[in-house]
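Visitor: only geometry, no sequence info:
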């Protein structure tokens, strides 16, 4: 048997399957999707079996055998191997990058070399102490451990390996193994244990306590748990093991990220007529068993989550599995509680806040079939289910569904592809759908097909949407108010404090000040590695770059002219927190941003504190705008609505409208009426005026008019190619060569034409030009934007154009390809 293996070497030259002979003992075990260790270029590397064959094109003398099988059950299913081929082709990444994206980080094995004694007659020059120490070890020892113990003999070791006096063996070691816990069991004869308890003397009080507790409550228990419950020490429990009164074994214990939580079981709620219509449409599609995609446009508070829950229950009845994707920042304890409360242990949760061990054990729950619902951020789309029936993408407009490192996939596109493989239903849900999804859903359905667009236009119970007031901050400035809070927002906050109600304040900018400037000479503190200003953080008195992580102490005087007139401009969440404490003495502010939520379970703790009404104001970046549901929140304030409006990005208006609509939806979700106050220096902008009226259709009409004039999605598709190098001249030269190569290929295919030409198939190339952030991490950056429409395989054209630039001196220029980019910075 021949295994076709993709080896873990992410370079274009090795981006193909290599043939390996499968040893006879492994033939029954190796399958498509297996993870193996194989010899490659003098090392042993991890690889994935993507195919099996009876013959190889290589002569048998050149075939190397598979060194080891890393898993009893293949971690990847055959449909995921097929999916990796599609990912690699569409998103211009290597096949190994596509495969690695599908497994937990803990399974990305690395080579570990071990050393043992070889031919005792071979010359070696090693010390007697080293040889004796190796002889005492059971089995082989890590090379690192040997070098650490005998550092002065490193050169002799190398010679001893060459002469055969020492043997070296390489193996693949996972970054993390299953957690094993020392566990104690009662002996087979319970009566014997009871007699032993009576025989233990008064001096063995702690041993008596441990044995008595285990007899009373039954076993097994980990040593730590028994010690904590009985008051005995681990040493006392081990004494009982030594006496044969307890049995101790290592038991695999799953890392449960929710072991500290209890979830109250919930029952399905009665559906409104609108919810019922949507539920029936999803149920009919599930019954049909054919791939289907639908867009659920439901206002905030319209009850989308209950429709999701009941649709999942329907899917599980059919013995199929469900995947639920939510944006990372919306994966709150509230969301987990709803799904765990309805489906209990059948739910696995996958997101970045879990440790690698917890992610691995949740993934194993899915792979073993114990979990039937996976809820998580974008990577949960690769949950290893065998019979997917339903994929739900909540807040489908969120840019966090796009991966920013290779493979730069969009979870929405991957979901549609997996649905085709499994005959599954994809439900895209949002109060503010992306323009691409909305335009696709509005197309007339094919004959015999149901409409793709589903609508839920009212809140459950007929509760009104909150009123939205827009405050013109230019007027505030003219009237002498230099505070970051308008008089209207100040009064509203004061009223909530007096009534004991809660408020949410949004400022999509962390830190204290957005830049540091000298008022004498105009010097601005910038990052030495990136073309971007540093952000001042008050607590540590540091200036930080939010792109590369560079940090330095804030200067007391100007580094350029030594003036003392250093000032901090702009407003960040830290500064707002300080100002709230000054204006409202005794106010309880809970700040949520990247700085305060870096610790594990920090999200959960902060939101629980706010939910328990131990905070008056929840202040934060966009993470407070999504998925939160607190009954006493009656005021939402947006400090600066223009933060994202003026970015050099064609989606700036769309993102502003979405953020304002989403954060407005946090107010008045229950019995109390909500109010939203938006502060802006551009109050007449259509993104802000339409958000005030909760009028998505009016926003879409205006935004589509602009997109049509400028030739941007959904009227075309984009590919962004970014190049970077330390030398500007070489980068400019390579950029021009790449663009010329791509134009020549497009012309040969007969598709090179401006988009406004009216041709059904057209492709145009803009650039190369300097990127908006022209230098990052000491590398200059150029970019080409490719716009196209019609049935053009732009990814294939870009891959072909890149081929000449992966060899020789030009290889040092790094290329990054982003298909359907969400950000063009």
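Guide: Nice, thanks for sending it over. Since the model is a prediction, treat every value here as computed from it, not as a measurement. Numbers count the residues shown, from 1 in each chain.

Visitor: from now on I want contacts and neighbour counts done on CA atoms only, so please keep to that.
Guide: OK.

Visitor: tell me which residues of stretch 449-461 come out buried.
Guide: 451, 452, 453, 454, 455, 456, 458, 459, 460 (16 or more other Cα atoms under 10 Å).

Visitor: the fifth one: what secondary structure?
Guide: Under DSSP: H, G, I helix; E, B strand; the rest coil, residue 455 falls in the strand class.

Visitor: gap between the nearest residue to it once chain neighbours are set aside and residue 623?
Guide: Spatial nearest neighbour of residue 455, chain neighbours left out: residue 297 (4.9 Å); criterion: Cα to Cα, 6 or more residues apart in numbering. To residue 623, residue 297 is 21 Å away according to Cα to Cα, to the nearest Å.

Visitor: check residue 335 too.
Guide: 14 Å.

Visitor: who has more neighbours out of the two?
Guide: residue 623 (22 against 17; other Cα atoms under 10 Å).

Visitor: ok, that one touching residue 593?
Guide: Yes. The pair residue 623 and residue 593 passes the contact test of Cα atoms under 8 Å, sitting 7.2 Å apart.

Visitor: so what's the residue count around the residue nearest to residue 455?
Guide: 22.

Visitor: helix or strand for it, which one?
Guide: strand 292-298 (DSSP states H and E).

Visitor: give me the distance from the helix or strand just after that strand to the chain's centre.
Guide: The first helix or strand that comes after strand 292-298 along the chain, using DSSP H and E, is helix 304-317. Here the centre of helix 304-317 is set off from its chain's centre by 24 Å, with Cα atoms, centre = their mean, to the nearest Å.

Visitor: buried stuff in the longest strand along the chain?
Guide: Longest among the strand segments of the chain by residue count, using DSSP state E, is strand 762-776. By neighbour count on 16+ other Cα under 10 Å, the buried set for strand 762-776 is 762, 763, 764, 765, 767, 768, 769, 770, 771, 774, 775, 776.

Visitor: hold the first one in mind and look at this next one:
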């Protein structure tokens, strides 16, 4: 084994084979194992629910000073090699949790250390809490705390040999050239032109060899010559990728205002109280759009940094624009690290290392930024806390708000939630005053700073427009509003939450709607590429709809395969036809923002235009601050209202209220025009009257009657398989076990004055088939405060696993489709 271990000691091995020895040879040559110096709890990096709990391994004397909590180690499990994460250590086996009855003789040793510690003991405890709370494997939860690119893994090759696979992403170094004390007094000969250029370039400070070569072509020989003479010195420093992002956006500045509004002062006072109390309390900043919540965050962070601690700021992915990042970096400089999906793997690694090294003390990013290795965390901020993007879509299906609240409790720091449309859960906890031992306080910010006021909202009734003979996608009020924007050379924002050209195609003769071959969803037509695309699995097909001569219905062969409904591409074409050529029309959706920095480039284009219309999906509704925008139009507000989801109304209200807040953020008043066929809906009325209670009172009554959050906890258990019968049978067994368990425990619930958890289903999902997999689910409604996850975990272990059948548990579920 000594030869094997030496492979792991190489500086940067690409692979380290772990070859099994013949049994006979092993028996002859293997000495009696040395007694362990200590013991470790190791979580195996094997993705299966059956191996979620840690296993005990011995720490050999040779590794006793190196194995720490957070280390990645090589172990043997059964007949295979495996990587694992150390989550606990102890001198005696009995001191490791859950290992009192184990025989020390049967404990296998740790064979090698694959990486230095990558997470702390507190991070391991948080991962264990997440594993229990969200019915996920502990290894999945621990991976959240690992650096981008992951840690070393053990994989099995085609030849059956287990090998160690190192992360492909590696740090990079820059070579810096600087003058020595003698160099400042050195005068090059008149004929030494290259030396003169180099000395002049270094007079203002160190410069990288890369920049010098860009300025003066190759300077390598000159640098070497002066280095030998002691005139310059060259040293290597870690390069931080992802820090050089620049923007021309006028609003990407975080300059502090002369004075704060009353609402801002009250919010800061509550945050400071929570910081000094150090109980992990939560402050909900409930401020209208444009009320200056970002300035509250910046001011609170300043106080935390002054106290020597660090801060984490979460924003929704779609709001993580150059504008947001620019504001934080303009206030805190290079101490800000940024995490989002548009960064390259190398950039993400360097931003993570900036945090781990203490170079960055403020992290701004999407939900994954919560797991950055900040030292002495002093403040967590979640902006737009109502956003569904804070819910993870794959295992572990955590909600960033809940994990942040647990972290705040453990680190004894405040959690600040900010929104113009707080979630029903956050408002309910503030009404109660406490939740899970923490105090929840709501602070209102009802006014905008300076002369800015909330925009006026007009409802354009599309039923009336149709009855008067209008067949345009734009109502008369919206067309007139756009004309006024053009006349005054202002800017407008148009929201339509459907990308593509048309939501679907339909045969006018037989009614056929082309659907995906792999999913039970209709295909969306994209005019630019003449393709039908599935937005569930990404498949696409070339198509020529009517009036193209090659248009054919896949069912009856008719030519009349027509475009139905509206997408952003179709609206973009209509705007080009309606508005003058000197009006910039910029479309932002998932199709136009695929490339790196595409968000930033489109927003810079909109910012620089003299007169422009920004058209897009929900990504334009949040995080944008353009004082020149005086008109916001919603092309069709009804899309989200009637979805089969109890949160449909809440999501629709959030989206409409947020996009309405893009108007009138400067000195000029703003106007919002909402086109709808449902003007009497509580969502539309609440937006029109700037009165949230019109919707929330109605919505809470509906949820209370039907037993939905915040009055219960909702769990969605999803099962999928290529075989429909296997999936249906498996979820039926889970439902049967849960019902039997809670039926037997019903007297205990009643004695405790609590309702008995309910099981609804199982039933087919709304999207019954996705990516060639049949999908069934069941819903569990449990009392608030009851730890339903333990019951579900026990039932899943009792059912066991079935080949070809997958299961996921979504605690506090948001997606029921």
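Guide: In hand now; what should we look at? On a predicted model such as this, the values are computed, not experimentally measured, just so you know.

Visitor: ok, back up a step: any idea of the angle the strand holding residue 297 of structure 1 forms with helix 304-317?
Guide: Going by axes from the mean of the first three to the mean of the last three Cα atoms, to 10 degrees, strand 292-298 of structure 1 is angled at 150 degrees with respect to helix 304-317.

Visitor: and the longest strand of structure 1, which stretch of structure 2?
Guide: Under TM-score structural alignment, the match for strand 762-776 of structure 1 in structure 2 covers residues 756-770.

Visitor: ok, stretch 390-405 of structure 1 next?
Guide: So stretch 390-405 of structure 1 is aligned with residues 379-394, judged by TM-score structural alignment.

Visitor: just the helices from the stretch 151-300 of structure 1, written as ranges.
Guide: 154-163, 190-199, 205-217, 223-230, 234-242, 273-288 (DSSP state H, counting those that start in this stretch).

Visitor: CSV for the ones you listed, including distance to residue 264 of structure 1 and mean neighbour count?
Guide: As requested, these are exported to CSV (distance: least, Cα to Cα, whole Å; neighbours: other Cα atoms under 10 Å):
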stretch, distance to residue 264 of structure 1, mean neighbour count
helix 154-163, 60, 16
helix 190-199, 36, 13
helix 205-217, 25, 18
helix 223-230, 24, 17
helix 234-242, 34, 17
helix 273-288, 24, 17
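
Visitor: which one, of the ones you listed, ends up nearest to residue 182 of structure 1?
Guide: The minimum distance between residue 182 of structure 1 and the helices of the stretch 151-300 of structure 1 falls on helix 223-230, with 6.2 Å, by Cα to Cα.

Visitor: residue 214 of structure 2 maps to what in structure 1?
Guide: In structure 1, residue 214 of structure 2 lands on residue 228 (TM-score structural alignment).

Visitor: need the contact list for its match.
Guide: By Cα atoms under 8 Å, 6 or more residues apart in numbering, the contact set of residue 228 of structure 1 is empty.

Visitor: what do we get in structure 1 for residue 66 of structure 2?
Guide: So, by TM-score structural alignment, residue 66 of structure 2 is matched to residue 29.

Visitor: sorry, that was for residue 650 of structure 2
Guide: So, by TM-score structural alignment, residue 650 of structure 2 is matched to residue 654.

Visitor: its match and residue 685 touch, don't they?
Guide: No. The criterion here is Cα under 8 Å, and residue 654 of structure 1 misses it with residue 685 at 11.7 Å.

Visitor: please say which of these two ends up with more neighbours.
Guide: residue 654 (20 against 13).

Visitor: so what's the residue count around the closest residue to the more buried one other than its chain neighbours?
Guide: Spatial nearest neighbour of residue 654 of structure 1, chain neighbours left out: residue 687 (7.0 Å); criterion: Cα to Cα, 6+ apart. Using other Cα under 10 Å, residue 687 of structure 1 is surrounded by 28 other residues.

Visitor: surely residue 687 of structure 1 is in a helix?
Guide: Yes. Membership of residue 687 of structure 1 in a helix is supported by three-state DSSP.

Visitor: list the contacts of the nearest residue to residue 761 of structure 2 once chain neighbours are set aside.
Guide: For residue 761 of structure 2, ignoring the flanking residues on the chain, the nearest one in space by Cα to Cα, 6+ apart is residue 778 at 4.8 Å. Counting by Cα under 8 Å, 6+ apart, residue 778 of structure 2 touches 716, 717, 718, 731, 735, 759, 760, 761, 762, 763.

Visitor: rerun that using 7 Å as the cut-off
Guide: If you count contacts by Cα atoms under 7 Å, 6 or more residues apart in numbering, residue 778 of structure 2 has them with 716, 717, 718, 759, 760, 761, 762, 763.

Visitor: and residue 517 of structure 1, by the same measure?
Guide: So residue 517 of structure 1 contacts 523, 524, 525, 566, 567, 568 (Cα under 7 Å, 6+ apart).

Visitor: let's see that with 10 Å instead.
Guide: Neighbour list for residue 517 of structure 1: 523, 524, 525, 526, 533, 558, 565, 566, 567, 568, 569 [criterion: Cα atoms under 10 Å, 6 or more residues apart in numbering].
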